[in-house]
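Asks: Okay, predicted coordinates and the sequence, questions at the end:
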Amino acid sequence: MSDSGPVQMRSPVLTVRRVDAYHAITVVAPNIAERFRSGQFLAVAVGGEHSGMLLRRPFAIHDVKPDYGGTVEFLFSVAGAGTSWLAERRSRDLLDIVGPLGRPFPLPRDPVNCVLVGGGSGCAPLFPLAQALRRRGCRVDLVLGAATADRVCGSITARRVAETATFVTEDGSFGVRGRVSDPLGRVIEETRSDVVYACGPMPMLRAVTAMADRYELPTQVSVEESMACGTGICMSCVVPIVGDDGITRMARACVDGPVFRGERVRFDDVGTIPFDALGAPGWKAQPDGRGADREAG
């Protein structure tokens, strides 16, 4: 494979199916399937060639089969005109897709115990990650949650790919009542976890990272940010991230992420540009070059 970067393809739809509250589309995309690494995503054009919907929609890759012609599957729920159009696609329709995009989940060099935590559609990218970790000899335990039972993604598959699977719903309609962070401490203790991976809404990622910090465990989080281009040009998906030098920078979720170290994400400041972020109004370097102070006045 000479080039591991993303490609643009007009890919035929193989299947469209319902998975509880979600739709799943599988496309034939061998060049994307062979490049894919767990945690990466697709940017899909919607509305057809003459549509006024100019922006692509980002979707986490849920499943990849390099064999069988090279297929890629993504999940979504209908939330607007673009996803409504996607839900109406049928076998042999063509989709204009770009991928695989983004920074994937880093995998441990040695076999370790891993807890994977997902909320809602954020569960989708954890399944290829679980398979990749198991191929490296890691133990995998899953904690999956959502608001209601039909929004818990892949409960049957979860039991197959993980040593244990814990399910949580906010209304108590499936598994235990609560949020995914509620049973996480118990799972970490019982499985003697070494690392936590998570994907879902920002409040969930914040709570999961805080729980992992109590046990001094590293976290890798895949953030769910709105993306207009998916290629790093528009700067619409920036997130405040603390670098190795202690300086906060506005990182693009689409190319610098979507995976970041949880302890480096300034969750309290998501959606803003912190005053001490590099390049923010009033920013100036401190004498040691490691931080910033607001300009006087």
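Replies: The structure has been received and is ready for your questions. Numbering: from 1, shown residues only.

Asks: can we go C-alpha only for contacts and neighbour counts from here?
Replies: Fine.

Asks: Work out which residue lies at the spatial centre of this protein.
Replies: When Cα atoms, centre = their mean is applied to the chain, the residue found nearest the centroid is residue 222 (3.8 Å).

Asks: Thought residue 150 was touching residue 20, still the case?
Replies: Yes. With contact defined as Cα atoms under 8 Å, residue 20 reaches residue 150; the gap is 5.1 Å.

Asks: Looking at these two, which has the bigger crowd around it?
Replies: residue 150 (17 against 14; other Cα atoms under 10 Å).

Asks: SS state for that one?
Replies: helix (DSSP: H, G, I helix; E, B strand; the rest coil).

Asks: ok, structure two:
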Amino acid sequence: MPEAAVGGAVHGSGHPVHVDGEVVATKRIGGYQHLTLTAPGVPEGFRAGNFVAVSVAGHVARRALWIHRVRASSAFGPTLDVVVERRGDGSGWLAAQPVGTRIAITGPLGRPFALPKEAVSCLLVGEGYAAAPLFPLAERLRERGCAVSLVVSAPDESRLLSALEARRSARSVTVLTADGSVGLRGRVGDHVGDLLARSEADVVYAAGPHEVLRAAASAAERVGAWSQVAVETWTPCGTGLCHGCPLPVVGEDGVARVVRACTEGPVVRGDRVRWDDL
């Protein structure tokens, strides 16, 4: 099973660095803006499930962004890719920045996904832009000989993340859209039980809105599989100092507590989250 206790003693990626990064590429794909950033020291310490916190002009709180991909070498040296959905002033500002913009970046941050010790069957479930960390995770799992089944979900076709790329990352890919514009019609909760049975997965990984995470974790628990979920919540600082990202969980000792999503998370065991209190 996983290398470390999921939601327990999973170690992060070492000490994060705070650097002055630069936008070296930007491209609109469907409903999202894909940014390629230089951030010396961040790609080198990355593990799937990490995120970065970026400063936004005119805002005190920083924006947390999942790391979608790292490139070890390019014309600019190591780079990282992030996916931005315009949801407010901050994300709108980030999405509009042209090549050459300098941005303050801190990372890699957060608790990453724990990897299985052995080659097992894994089901990865993601929705929207939040599915970003599942793509590098799929690559790491395949390197370990794991059979990877990937579910890519979205409200509609424009908000599917990298559906074509997914077919290069997994043994099998299922596409879901709530409106039925492409793939199967419905939401993750409608299909995850059948998809889990079909994949015979020993471990379930999920990234997306809370209802997606809860559905995936519940399905895993019903069949006795491990689950790990990347919980997305408001993270004003991203480093744990402000305590502004409470995540209600049950500890391994059975005691209910609140941890910081940006440090004790964002990846935790699905059966440890107190979903009704989230």
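Replies: Arrived safely. Every value quoted in this text rests on a predicted model; they were computed, and no experiment measured them.

Asks: Give me the nearest residue to the alignment partner in the second structure of the residue nearest to the centre of the first structure, chain neighbours excluded.
Replies: Counting by TM-score structural alignment, residue 222 of the first structure lines up with residue 230 in the second structure. Distance criterion Cα to Cα, 6 or more residues apart in numbering; nearest residue to residue 230 of the second structure, sequence neighbours excluded, is residue 267 at 4.3 Å.

Asks: and if you look at residue 236 of the second structure?
Replies: Leaving aside its sequence neighbours, residue 236 of the second structure sits nearest to residue 61 (Cα to Cα, 6+ apart; 4.7 Å).

Asks: Tell me if that neighbour really is in a helix.
Replies: No. Checked against three-state DSSP, residue 61 of the second structure lies outside a helix; its state is coil.

Asks: Give me the aligned partner of it over in the first structure.
Replies: Per TM-score structural alignment, residue 61 of the second structure is aligned with residue 55.

Asks: And the strands in the stretch 101-250 of the first structure, which stretches?
Replies: 113-119, 139-146, 164-169, 176-177, 195-200, 219-223, 238-242, 248-252 (DSSP state E, counting those that start in this stretch).

Asks: pull the longest strand from the first structure.
Replies: strand 7-19 (DSSP state E).

Asks: can you redo the strands of the stretch 101-250 of the first structure as a markdown table with distance to residue 36 of the first structure?
Replies: What follows is the strands of the stretch 101-250 of the first structure, written out as a markdown table (distance: least, Cα to Cα, whole Å):
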| stretch | distance to residue 36 of the first structure |
| --- | --- |
| strand 113-119 | 19 |
| strand 139-146 | 20 |
| strand 164-169 | 25 |
| strand 176-177 | 34 |
| strand 195-200 | 18 |
| strand 219-223 | 16 |
| strand 238-242 | 23 |
| strand 248-252 | 20 |
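
Asks: these two touch, right, the residue nearest to the centre of the first structure and residue 199?
Replies: Yes. Contact criterion Cα under 8 Å: residue 222 of the first structure and residue 199 qualify, at 4.7 Å.

Asks: between these two, what contacts are shared?
Replies: Common contact partners of residue 222 of the first structure and residue 199 (Cα atoms under 8 Å, 6 or more residues apart in numbering): none.

Asks: what range in the first structure matches stretch 35-43 of the second structure?
Replies: So stretch 35-43 of the second structure sits over residues 25-33 in the first structure, by TM-score structural alignment.

Asks: likewise stretch 190-200 of the second structure?
Replies: Going by TM-score structural alignment: stretch 190-200 of the second structure matches residues 182-192.

Asks: Centre of the chain to that stretch, how far?
Replies: 22 Å (Cα atoms, centre = their mean, to the nearest Å).

Asks: in that stretch, what's buried?
Replies: 183, 184, 185, 187, 188, 191 (16 or more other Cα atoms under 10 Å).
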